[in-house]
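here you go, sequence then predicted model.
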Amino acid sequence: MNAKVKITNRAGASFPVRRMNFDFDSVPEYWMDGSAGLTHFMTGLSALFPAGEKFFIDSVRAVRQHPAIKDNEALQKEISAFIGQEAMHTQEHVGFNASAQKFGHDVDRLDQITDRVIQRTRKVFAFIGKPIGITQEMVDLTATTALEHFTATIASQLLTNQHIQELMTDETMKTMWLWHAIEENEHKAVAYDVFEGVFGKGLKAYALRTGSLVGAMVTLFFVQSYFVLRLLQDDKQLNLESLKDIYTYGYSPSKGVITGMWKEMLAYFRPGFHPNDLDTDQILMSWKAKLGF
């Protein structure tokens, strides 16, 4: 593994914080099977994470001292570990994004766009929801809960789809994405438990969380797709070969990482849904053993 790993347990939570330190210096430009299309698809995804992970942390912190959960000792421990893991994800994706930047791919610009989209979108939805009693904190937390379901679901695909794993031909990047995937599934219920603790399980809460998922997925699809196309165009790699690679990897019926997500994504709309209903314990145990965690 091309990383120094320090594992700590934040206040006795059910999952640890792994302090990673990947060395991206030797990562090749087209690290995913030598394909510009596949590499830029994942770089476009990575460009979402620094601002996105910070948004997740801020959203949970904003309600952490809410009277409904501030004395819930177990949940407070989970929140501390959640924040620790998300902070490490930010750090490592910043490192990878910088390694892509050195090849002339303007990921810094995409990171700035991500932050602007997040800030403008959250303010627009808070403005729209204000007349019916929806606060900025509610908008932020429900968006975080929805996006955490997305990240846990795509993470499950990375951990279970052998075709995708085989395409990750650079060991540093493969380990980085699999580490991230493990942790997304370890903490997949934290934001949801905070949401339910603060806003309950009623009809209004259901409408908030499901409506937020729809809005978040539409926004995410267009932003990430724009990022991929821009990276390809700037790299003079916007061609049929790259688009075919992206289609097969992302959207083909049998192998696609996105098409493979639909069952778990739809589960979010089930009344009474909880992230832990989607059991990933065995696959996590297997991958943690493989990666020496």
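Yep, it's here. Numbers count the residues shown, from 1 in each chain.

C-alpha from now on. contacts and neighbour counts both.
Fine.

give the buried residues for the host helix or strand of residue 146.
Assessed by DSSP states H and E, residue 146 sits inside helix 136-160. Within helix 136-160, the residues that count as buried by 16 or more other Cα atoms under 10 Å are 136-159.

over to stretch 268-288?
Quick answer for stretch 268-288 (16+ other Cα under 10 Å): 268, 274-275, 280, 284, 287.

then stretch 108-117?
In terms of neighbour count (16+ other Cα under 10 Å), stretch 108-117 has its buried residues at 110-111, 113-115, 117.

now swap in stretch 69-76 and tell me
Buried residues in stretch 69-76 (16+ other Cα under 10 Å): 69, 75-76.

turn these into JSON lines, including distance to residue 99.
What follows is the buried residues of stretch 69-76, written out as JSON lines (distance: Cα to Cα, whole Å):
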{"residue": "69", "distance to residue 99": "40"}
{"residue": "75", "distance to residue 99": "36"}
{"residue": "76", "distance to residue 99": "35"}
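
now do the strands in this protein.
6-8, 17-19 (DSSP state E).

can you lay out these as a markdown table showing mean neighbour count?
As requested, these are exported to a markdown table (neighbours: other Cα atoms under 10 Å):
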| stretch | mean neighbour count |
| --- | --- |
| strand 6-8 | 12 |
| strand 17-19 | 20 |
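
dump those strands to a markdown table, plus distance to residue 84.
Compiled in a markdown table, those are given as follows (distance: least, Cα to Cα, whole Å):
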| stretch | distance to residue 84 |
| --- | --- |
| strand 6-8 | 10 |
| strand 17-19 | 6 |
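
out of these, flag the one nearest residue 36.
Closest approach to residue 36 among these (Cα to Cα): strand 17-19, 29.8 Å.

packing partners for that closest one?
Packing partners of strand 17-19 (3 or more Cα pairs under 8 Å, 6 or more residues apart in numbering; DSSP states H and E): strand 6-8, helix 73-101.

would you mind finding the most buried of those?
Comparing the helices and strands packed on strand 17-19 by mean neighbour count (mean count of other Cα atoms under 10 Å), helix 73-101 comes out on top with a mean of 20.

how far is that helix from where the chain is centred?
Relative to the centre of its chain, helix 73-101 is centred 10 Å away, using Cα atoms, centre = their mean, to the nearest Å.

which other helices and strands contact it?
strand 17-19, helix 36-46, helix 49-63, helix 107-129, helix 171-186, helix 190-199.

any idea of the angle the fourth one forms with helix 36-46?
Spelled out, that is helix 107-129. Orientation of helix 107-129 against helix 36-46 (axes from the mean of the first three to the mean of the last three Cα atoms, to 10 degrees) gives an angle of 50 degrees.

swap in the last one?
Here helix 190-199 points in a direction 30 degrees away from that of helix 36-46 (the same axes, to 10 degrees).

take a look at this one as well, against the first:
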Amino acid sequence: MTTSAPRPRRLQGADVGIPPRQLDFRLPEKLAPWAYADNATATLFLAMLSAIFPPGEDFFVRSVVHFRDRVQGDEDLRARVAGFTAQEVIHSREHDRLNGVFQERGFPVEVPEKAVAAALTVLHRTSPRLQLACTALMEHFTAVLAEDILSTDEFRERVDADITELWLWHALEELEHKSVTYDVYEVIGTSERERRLAVPLVLATVGVAALYGWGYLLVQQGVWRRPADLREGWRLMFGRGQFMRRVLTRMPVFNHPRFHPDKHDTRELEQRWREILFGTEGSLTEQLRRPPQR
């Protein structure tokens, strides 16, 4: 009687540098009054950003998984897609938990979440190819955002320490999988026309919904009646040399004919933060729930 050779083990996300990390974040039961630089306007921007991640990442995963069959012949890319999908699902779960903390603080973050979810239904009506192009654009945004968070001290100095580590972990993983969507897009054949169309589409849907959500929070919290806070919050986010201004100035490179996320090398930054967060003395090592040994 002959025995068949064991089937080779399929590559997983962790094998290709995109490990899904199950974490038990110790989120506060009660958040500081204003968790970003003690400024209401900027704090509500951060709350809005957290609120829109769950519907956004669900859209990202769906748009990539739609083309999963097209990458089955590339074992490395197939594993990277699996890692990307798993990381994004965990991101959504942890931001749902953080959003619960914001709700306990009295912020109705379900409003920006639902607004962006509704905006994404518009994108769902476009072709699968165009949805993937939109996802590639939004993944470029999250990668640039993540790099800025990790490469300067500004975010860590301004944001309440009770929630900072969740953002640092999320930022690291956004960089780890930053090129997956675009590599899938290259497999099906990129289109400069689609990429250019993705920009106004995303701005007119997700961008408008996000700003609406932020505005709603500002009105609901009465911040709109505090012009000094509004001015300072706008400066902290969009002023010269500030957080979101730096991010937005790097977005146009997406329309370059030879754009690819990996042309901007962040591997050294990623490795440094893997060690800071998950090394032997890493700040999140004890919170990491390791998978069972096979």
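Perfect, thanks for sending it. Nothing here was measured: the structure is a model prediction, and the numbers come from that model.

still on that earlier bit, so which of the helices and strands packed on strand 17-19 of structure 1 is nearest residue 22 of structure 1?
Taking Cα to Cα, helix 73-101 is the member of those nearest to residue 22 of structure 1, at 6.9 Å.

residue 208 of structure 2 -> structure 1?
Alignment note (TM-score structural alignment): residue 208 of structure 2 maps to residue 222 of structure 1.

ok, now how distant is that match from residue 120 of structure 1?
Going from residue 222 of structure 1 to residue 120 of structure 1 by Cα to Cα, to the nearest Å gives 15 Å.

go on, residue 136 of structure 1?
From residue 136 of structure 1 over to residue 120 of structure 1 the distance is 12 Å, taken as Cα to Cα.

residue 93 of structure 1 now?
Counting by Cα to Cα - residue 93 of structure 1 and residue 120 of structure 1 are separated by 23 Å.

what do you get for residue 88 of structure 1?
The gap separating residue 88 of structure 1 from residue 120 of structure 1 is 25 Å, by Cα to Cα.

again with residue 188 of structure 1
Between residue 188 of structure 1 and residue 120 of structure 1 the computed distance is 25 Å (Cα to Cα).

same question for residue 79 of structure 1.
26 Å.

just residue 80 of structure 1 next, same as before
27 Å.

repeat for residue 105 of structure 1
25 Å.

longest helix of structure 1?
Secondary structure of structure 1 per DSSP state H: the longest helix is helix 203-234.

aligned partner of residue 157 of structure 2 in structure 1?
Aligned by TM-score structural alignment, residue 157 of structure 2 pairs with residue 166 of structure 1.

one step back: okay, residue 105 and residue 120 of structure 1: which has more neighbours?
residue 105 (21 against 11; other Cα atoms under 10 Å).

counterpart of residue 195 of structure 2 in structure 1?
In structure 1, the residue paired with residue 195 of structure 2 is residue 209, using TM-score structural alignment.

how close does that match get to residue 285 of structure 1?
Distance from residue 209 of structure 1 to residue 285 of structure 1, by Cα to Cα: 29 Å.

give me the neighbour count for the aligned residue in structure 1 for residue 167 of structure 2.
Counting by TM-score structural alignment, residue 167 of structure 2 corresponds to residue 177 in structure 1. Around residue 177 of structure 1 there are 21 other residues, counting by other Cα under 10 Å.

got it, and residue 29 of structure 2?
Residues near residue 29 of structure 2, counting by other Cα under 10 Å: 11.

and what of the one 5 residues further on?
As a burial measure, residue 34 of structure 2 scores 16 neighbours (other Cα under 10 Å).

where's it relative to residue 165 of structure 2, distance?
Residue 34 of structure 2 sits 17 Å away from residue 165 of structure 2, going by Cα to Cα.

surely residue 15 of structure 1 meets residue 188?
No. Assessed by Cα atoms under 8 Å, residue 15 of structure 1 is found out of contact with residue 188, at 10.9 Å.

between those two, tell me which one has more neighbours.
residue 188 (23 against 17).

now for that one: what does it line up with in structure 2?
Match for residue 188 of structure 1 (TM-score structural alignment): residue 178.

for its match, give its distance to residue 197 of structure 2.
Per Cα to Cα, residue 178 of structure 2 is found 21 Å from residue 197 of structure 2.

repeat that for residue 60 of structure 2.
Separation of residue 60 of structure 2 from residue 197 of structure 2 (Cα to Cα): 17 Å.

ok, these two, which is more surrounded?
residue 60 (22 against 15).

grab the nearest non-local neighbour of the more buried one.
residue 135 (5.5 Å; Cα to Cα, 6 or more residues apart in numbering).

list the residues that contact the aligned partner of residue 108 of structure 2 in structure 1.
Using TM-score structural alignment, the partner of residue 108 of structure 2 in structure 1 is residue 106. Listed by Cα atoms under 8 Å, 6 or more residues apart in numbering, the contact set of residue 106 of structure 1 reads 100, 231.

structure 1: which residue goes with residue 121 of structure 2?
With TM-score structural alignment as the criterion, residue 121 of structure 2 matches residue 119.

count of residues packed around the counterpart of residue 231 of structure 2 in structure 1?
Counting by TM-score structural alignment, residue 231 of structure 2 corresponds to residue 244 in structure 1. Using other Cα under 10 Å as the criterion, residue 244 of structure 1 is surrounded by 15 other residues.

the closest residue to residue 174 of structure 1 other than its chain neighbours - how many residues pack around it?
The shortest distance from residue 174 of structure 1 to any non-neighbouring residue, by Cα to Cα, 6+ apart, is to residue 168 (5.4 Å). For residue 168 of structure 1, the neighbour count with other Cα under 10 Å is 19.

correct me if wrong: residue 168 of structure 1 contacts residue 33.
Yes. Between residue 168 of structure 1 and residue 33 a contact is recorded at 6.2 Å, counting by Cα under 8 Å.

wait, residue 142 of structure 2 touches residue 174, no?
Yes. Look at residue 142 of structure 2 against residue 174 with Cα under 8 Å: they come within range, at 6.7 Å.
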